[in-house]
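Engineer: Here is a sequence together with a model predicted from it:
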Amino acid sequence: MLVHKSKQSINTRWRWIAGLESVKVLLRLVLFYATNKRIVIHPTHFARGDEDNKINLATLDSRIGIPSSSTLSGSLQRFGWAHVAELLWIFRPLIYVGLMWKQSKKKSTKENEEYNNWKPWLISLGIDLAARLARELQPMTRLEREESRRRDYLLLFYLFREPCYNFFTKPIVDMFCDATEHRPLISIFAAALNDYRPFWEQYYFCTSGS
């Protein structure tokens, strides 16, 4: 589900987003503790396994929710700081949305004033990095390492979130598109980039990384 900035009032929009993130947090907590504190692996649904160059529908291990026919090792119980790391990762999206909702209320009372508050962005990034460091304090299986790399990749979304996007990424994208607008071949990529820009500029879930 995508929530557009111009279709709903600011308060209503963030209320819906906060509600959806709350549901996601609850479901992830259920998965985490139902699997005896194991890392929540993405995706949690049926996957196709490759065995002897034949593609077969894998059967999920009901204990950890991964294909039992996979050659990867399963995930292990998280304890200590690694346990805290998983909780930080689960709650971070909701904390970020809560901070953004709070800031949006301040924004609505200060018309004609540029809104570029770094507090939600910095706190969210700090939580993600703390979870990343704490996760490394416990050895990980190959499957967990792949999930950790996937989460590291999601950190790139911070470049497309306000206010970092307005101050840093957007000027670079503008400069690139302007410089390549009339160049052969690369102008096609620039045009495609411009076509996709409204999605990360106007929709929250395109850059949530959650």
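Structural biologist: Cool, the structure landed. Quantities reported herein were computed from a predicted structural model and do not represent experimental measurements.
Engineer: only C-alpha atoms for contact and neighbour calcs from this point on.
Structural biologist: Fine.
Engineer: Quickly note the distance from Ser108 to Tyr115.
Structural biologist: Distance of Ser108 to Tyr115, given as CA to CA, to the nearest Å: 10 Å.
Engineer: How about Pro43?
Structural biologist: 36 Å.
Engineer: between the two, who's got more neighbours?
Structural biologist: Tyr115 (15 against 10; other CA atoms under 10 Å).
Engineer: Double-check the more buried one against Lys105; I have them as touching.
Structural biologist: No. The criterion here is CA atoms under 8 Å, and Tyr115 misses it with Lys105 at 11.2 Å.
Engineer: Shouldn't Arg183 be within a strand?
Structural biologist: No. Counting by DSSP: H, G, I helix; E, B strand; the rest coil, Arg183 is not part of a strand but coil.
Engineer: OK, contacts around Ile10?
Structural biologist: Ser104, Lys105 (CA atoms under 8 Å, 6 or more residues apart in numbering).
Engineer: one more time with 10 Å, if that's ok
Structural biologist: His4, Trp101, Ser104, Lys105, Lys107, Ser108 (CA atoms under 10 Å, 6 or more residues apart in numbering).
Engineer: Tell me which stretches of this protein form strands.
Structural biologist: For the chain, the strands defined by DSSP state E cover 48-51, 54-57.
Engineer: in the first one, what's buried?
Structural biologist: Of the residues in strand 48-51, Gly49 count as buried by neighbour count, 16 or more other CA atoms under 10 Å.
Engineer: Might you calculate how far that strand sits from the centre of the chain?
Structural biologist: 27 Å (CA atoms, centre = their mean, to the nearest Å).
Engineer: The contacts of Ile10 in helices, which ones?
Structural biologist: Among these, the members falling in helices (DSSP state H) are Trp101, Ser104, Lys105, Lys107, Ser108.
Engineer: try it against this one:
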Amino acid sequence: MAARRRGEKTRWRVVVLLEIIKAFCRLLLLRLTNSRPLLSPPLPERVEPIAPTERENSSDGIESPLSERSEQTAWTMPRTGLSLPTLPSSSDISAYLISRVLTADDIKPPKSLLHRVTGVGELAEVMYILRPVIYAMAMQYWCIRDPANGRKRWQPWLLGLSIEYGARQLAKKDLADRRAGGLQGLTGLEKEELRRRGWGLGWWAMRGAFYENVTKDWIHSVTGKLRDKPLLNMVGGVIEDYEFLWDQYYFPTATL
């Protein structure tokens, strides 16, 4: 926001500098994790299971007596004749939940949740990391060269989208060829990250030439239809307010 007030050239210099710093940090993480793909968020939540014996023991180390544990007997309802399953006792709740909630990924060591990438897979990851820098530099070039229509130029948008889509296809090909079982053999964390990156392609509808030439016109048509209608005109006003902030202070690589 501060760079925006100093002119277009300063704004784009700051954007490119920020993306270079972010890319450097991501490449450093790629190195520190021995070429494992980056995640978003970088530290996914994970609940470590507690052994049932730890729950069965009391705070002073004395094990709960057998009489306090639930008996393995079922209760039959008199009218329907259906049997209700036995509820676990308080000392067996942890084992009961673990047996029904945990999956294979929940008990794997952290390093086994993400496989290392090499060759084509590592190239795809580097492309994915560098795509914001390349896109920001292309936008800087065209916006400074043609201040009036630079944001409407399709060259930066096509370049950025091609890099991201190409990185995704290379990564999928590498996973299918090198991983046992192909894409079906991925861990849950890898499948979730691949799915998130796929949905991330939708953000290109809010960037660059596509936003300026297509999305913005569609937003204007929607807000125009809502302007003279009771209550709905409030929704149109909110959309127009956010559109102003998006146009003035949003930088194209903020969601990359």
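Structural biologist: Yep, it's here. No experiment lies behind these values; they were computed from the predicted model shown.
Engineer: After superposition, what's the TM-score here?
Structural biologist: Once the chains are laid over each other, their TM-score by TM-score structural alignment, normalised by the length of structure 1 reads 0.78; 191 aligned residues with a CA RMSD of 3.0 Å.
Engineer: What does Asp195 of structure 1 correspond to in structure 2?
Structural biologist: Using TM-score structural alignment, the partner of Asp195 of structure 1 in structure 2 is Asp241.
Engineer: As CSV, the contacts of Ile10 of structure 1 with distance to Asp128 of structure 1 and neighbour count would be great.
Structural biologist: Below are the contacts of Ile10 of structure 1 laid out as CSV (distance: CA to CA, whole Å; neighbours: other CA atoms under 10 Å):
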residue, distance to Asp128 of structure 1, neighbour count
His4, 25, 16
Trp101, 19, 21
Ser104, 22, 16
Lys105, 25, 13
Lys107, 25, 17
Ser108, 28, 13
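Engineer: Of those residues, which are still contacts in structure 2?
Structural biologist: Contacts conserved in structure 2 for the contacts of Ile10 of structure 1, using both residues aligned by TM-score structural alignment, their matches' CA atoms under 10 Å: His4, Trp101, Ser104, Lys105, Ser108.
Engineer: picking up where we left off before, let me know which of the strands of structure 1 is the nearest to Phe91 of structure 1.
Structural biologist: Nearest to Phe91 of structure 1 among the strands of structure 1 is strand 48-51 (29.6 Å), distances taken as CA to CA.
Engineer: Now do the closest one: which elements does it pack against?
Structural biologist: strand 54-57 (3 or more CA pairs under 10 Å, 6 or more residues apart in numbering; DSSP states H and E).
Engineer: now for the strand it packs on, which elements pack on it?
Structural biologist: Using 3+ CA pairs under 10 Å, 6+ apart, strand 54-57 of structure 1 sits against strand 48-51.
Engineer: could you pull out the helices for the stretch 101-250 of structure 2?
Structural biologist: 120-145, 154-178, 188-200, 208-210, 216-226, 232-249 (DSSP state H, counting those that start in this stretch).
Engineer: Now those helices in a markdown table, please, with extra columns for distance to Pro49 of structure 2.
Structural biologist: Compiled in a markdown table, those are given as follows (distance: least, CA to CA, whole Å):
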| stretch | distance to Pro49 of structure 2 |
| --- | --- |
| helix 120-145 | 32 |
| helix 154-178 | 29 |
| helix 188-200 | 17 |
| helix 208-210 | 46 |
| helix 216-226 | 48 |
| helix 232-249 | 44 |
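Engineer: of these, which approaches Ile107 of structure 2 most closely?
Structural biologist: helix 188-200 (12.3 Å).
Engineer: To what extent does that closest one diverge from structure 1 after superposition?
Structural biologist: When structure 1 is overlaid, helix 188-200 of structure 2 sits 1.7 Å from its aligned residues on average, using mean CA distance after the TM-score superposition for structure 1.
Engineer: residue range for that helix in structure 1?
Structural biologist: Against structure 1, helix 188-200 of structure 2 falls on residues 142-154 (TM-score structural alignment).
Engineer: mind listing what's buried in that stretch?
Structural biologist: Those would be Leu143, Glu144, Glu147, Ser148, Arg151, for stretch 142-154 of structure 1 by 16+ other CA under 10 Å.
Engineer: among these, which two are most distant?
Structural biologist: The farthest-apart pair in these, when distances are taken by CA to CA, is Leu143 and Arg151, at 12.7 Å.
Engineer: How far off centre is stretch 184-203 of structure 1?
Structural biologist: The answer for stretch 184-203 of structure 1 is 21 Å, by CA atoms, centre = their mean.
Engineer: which residues are in contact with it?
Structural biologist: 1-6, 157, 160-162, 165-166, 170, 173-174, 176-183, 205-208.
Engineer: ok, now with 6 Å
Structural biologist: Val3, His4, Lys5, Cys177, Thr180, Glu181, Cys206 (CA atoms under 6 Å, 6 or more residues apart in numbering).
Engineer: In structure 2, what residue corresponds to Val25 of structure 1?
Structural biologist: That one, Val25 of structure 1, aligns with Ala23 by TM-score structural alignment.
Engineer: hmm, back to that, got the strands of structure 1 as a markdown table, with distance to Leu76 of structure 1 columns?
Structural biologist: Formatted as a markdown table, those follow (distance: least, CA to CA, whole Å):
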| stretch | distance to Leu76 of structure 1 |
| --- | --- |
| strand 48-51 | 21 |
| strand 54-57 | 24 |
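Engineer: which one of those lies closest to Trp16 of structure 1?
Structural biologist: That would be strand 48-51 among the strands of structure 1, by CA to CA, at 33.9 Å.
Engineer: coming back round to it: of the contacts of stretch 184-203 of structure 1, grab the buried ones for ChimeraX.
Structural biologist: The buried subset of these, as determined by 16+ other CA under 10 Å, is captured in ChimeraX by this line:
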select :3,4,177,180,181,206
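Engineer: Report the two of the contacts of stretch 184-203 of structure 1 separated the most.
Structural biologist: Val3 and Thr180 (31.5 Å).
Engineer: and Glu162 of structure 1, how many residues sit next to it?
Structural biologist: Under the criterion other CA under 10 Å, the count of neighbours that Glu162 of structure 1 has is 19.
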